[in-house]
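A.B. asks: missing the sequence, but the structure's below:
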């Protein structure tokens, strides 16, 4: 990573069993140095890749996992082919024990193909692992967020810059990772690729952070001026707030990351990405004058909406202008599906 990026602010001595409230509703990133160092998997990862693999094998279920495999010339980057009509990797199904054995056999091979198991639900594929390795939040009945806990396993992989709707605490438990973050407002400087054909579900930056082509992507220099970076070892974590762009680079021949995703909204709320897709379909290509009218409509009803927006309408008659709850969300979803399927 170019030295222009500044260091992500670090917090020390965070109690993994009782995360501070500010970290559960984050607006800025932090490195939580050593927050998971006491986990058995992190201790095994600190000792050696071999010990970490042996530890994980004690929890593996019989279900096959999805594995992304790329040739050595991909340089670990999970990305597009040059024509961007396909990807530089293929996906296979394999037992996790086979994946772990393959990574073990290739530890000393500098030309090993890229192997990447991404976003695999821990409780499904590694039952019991969280009993010994877990952050102390999201317990049922606690009133705190109920996160989805996932595991990421591979060798020297590079995951292109992308953003996620949920907040995220990502804990390195084996190997080392370099994380590079960009604030959400750097969207226009990151040269984001297609929204509907993506390597792993989220649109990604076309800029290779490790070797940026400034001639092709000149505005990326401005993004770098706002970048933050950190290198994480076993037991370290990074807190990535919702919609912060992040590039993840695994630096060793065996790397494992455990992460927690949670949203600051009810589970029944839809993802804003669906609203963006609908707006692109129905608003973006209107004549400029009409598009400006809809900009004002969205400002009034969405971005600047408050208690006064529908105050002139009797409460019982406000419909979708009333606060959205689970029942009203279900009604709106049904109405949208009916309209879209006409």
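C.D. replies: Arrived safely, thanks for sending. All figures in this text were calculated on a predicted structure; none of them were measured in a lab. Numbers count the residues shown, from 1 in each chain.
A.B. asks: contacts and neighbour counts: CA atoms only from here.
C.D. replies: Noted.
A.B. asks: Let me know the secondary structure of the spatially most central residue of the chain.
C.D. replies: With distances taken as CA atoms, centre = their mean, residue 164 lies nearest the centre of the chain, 4.5 Å away. Classification of residue 164 into helix, strand or coil gives coil, according to DSSP: H, G, I helix; E, B strand; the rest coil.
A.B. asks: Skipping adjacent residues, who's closest to it in space?
C.D. replies: Taking CA to CA, 6 or more residues apart in numbering as the measure, residue 164 lies nearest to residue 243, with 5.2 Å between them; neighbours along the chain are not counted.
A.B. asks: Check it against this one:
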């Protein structure tokens, strides 16, 4: 068990929830991780995985569309910990396009190896790579909160670790084969997790530079504070974990064959830009200004962005509100065009 998980409290778990009764609104309102035990226990993939790893591999292979996936491979020495290399000039693994059937065959061949290479496919689109899979292995997603769409993905691998990172979407993560341990931290722990470079990153998101298996508290003393805020979720096949957007999560796949199916979604419509772009622009325009200027701009952002919706425009007639008005697709296009024009000056 990693150091942060060893003494951390367990994520709240609910038992006996039927798939048709998943309390999506309650989960989202709580803004904290929650486990739904056994909610996907009737999935055929879960049943196959409980029977044998080879049965689960065969079940997945039957849906293979033939579209190549990106498979990641690391030498046995990394012990499943996909990260940067020692000099922070590259990564300790390689990625390449590979047929899903070929990748599953490689995992199957590794099952009995005493020191297997580290293998995983991450965030492969279910509908593209495994068409038909969701007909019998899926969650009911007819709740109004999913009106802007859901991205369903699959993660397949052996004993691997995804170092602590955050996503910009809410997540429903179903353990469909093997076991998984999530160590989760609220967004306010970002400074205590010592994030790495913004780019390049091992998997698209910034990761923590702390070695959770053997923390160096001389280099990362604030990690003790992060540990005090951590929660741990240990998932068996059929369990579902919900966690909100921006929660940091360190994910360990614990068995020789593991599958996770996850559903990402946002409450905001797709025409809104990603806040990550805003963060980069703020670094360009604000970060290196004086403390006094930054304090002034913080007040501006609190008023125009982080304050109550509509406050900044409440005293203006509708025809004069411009970008202060509620943003729809048309206004979003106009603002995007203005930004592109200003950035290309």
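C.D. replies: Right, received. Where do you want to start? These numbers come from a predicted model, not from an experiment.
A.B. asks: that older thread, the residue nearest to residue 164 of structure 1 contacts residue 166, correct?
C.D. replies: Yes: with the criterion set as CA atoms under 8 Å, residue 243 of structure 1 and residue 166 qualify as a contacting pair; they are 7.5 Å apart.
A.B. asks: Compare those two (neighbour count), which wins?
C.D. replies: Between residue 243 of structure 1 and residue 166, counted using other CA atoms under 10 Å, the more crowded position is residue 166 (20 against 17).
A.B. asks: And the more buried one? What does it align with in structure 2?
C.D. replies: Taking TM-score structural alignment, residue 166 of structure 1 has residue 169 as its aligned residue in structure 2.
A.B. asks: list the contacts for its match?
C.D. replies: Contacts for residue 169 of structure 2 were tallied using CA atoms under 8 Å, 6 or more residues apart in numbering; they are 244-246, 264-266.
A.B. asks: same question, residue 53 of structure 2
C.D. replies: Applying CA under 8 Å, 6+ apart, one finds that residue 53 of structure 2 lies in contact with residue 257.
A.B. asks: what's the counterpart of it in structure 1?
C.D. replies: Mapped onto structure 1 by TM-score structural alignment, residue 53 of structure 2 lines up with residue 49.
A.B. asks: Show me what residue 188 of structure 2 aligns to in structure 1.
C.D. replies: Residue mapping for residue 188 of structure 2 onto structure 1 gives residue 185, with TM-score structural alignment as the criterion.
A.B. asks: part of a strand, is its match?
C.D. replies: No: for residue 185 of structure 1, which was evaluated using three-state DSSP, the result is helix, with no strand membership.
A.B. asks: How many residues are close by it?
C.D. replies: For residue 185 of structure 1, the count of nearby residues is 13 (other CA under 10 Å).
A.B. asks: Would you mind measuring from it to residue 133 of structure 1?
C.D. replies: The gap separating residue 185 of structure 1 from residue 133 of structure 1 is 35 Å, by CA to CA, to the nearest Å.
A.B. asks: With residue 318 of structure 1 instead?
C.D. replies: Distance check for residue 318 of structure 1 against residue 133 of structure 1: by CA to CA, it reads 47 Å.
A.B. asks: Compare those two and say which is more crowded by neighbours.
C.D. replies: Here residue 318 of structure 1 and residue 133 are set side by side on neighbour count (other CA under 10 Å), and the busier one is residue 133, at 17 against 13.
A.B. asks: buried stuff in the helix of greatest length in structure 2?
C.D. replies: Counting by DSSP state H, the longest helix found in structure 2 is helix 329-343. Neighbour counts over helix 329-343 of structure 2 (16 or more other CA atoms under 10 Å) mark 331-332 as buried.
A.B. asks: That one corresponds to what range in structure 1?
C.D. replies: The counterpart of helix 329-343 of structure 2 in structure 1, using TM-score structural alignment, spans residues 326-340.
A.B. asks: No more questions from me, cheers.
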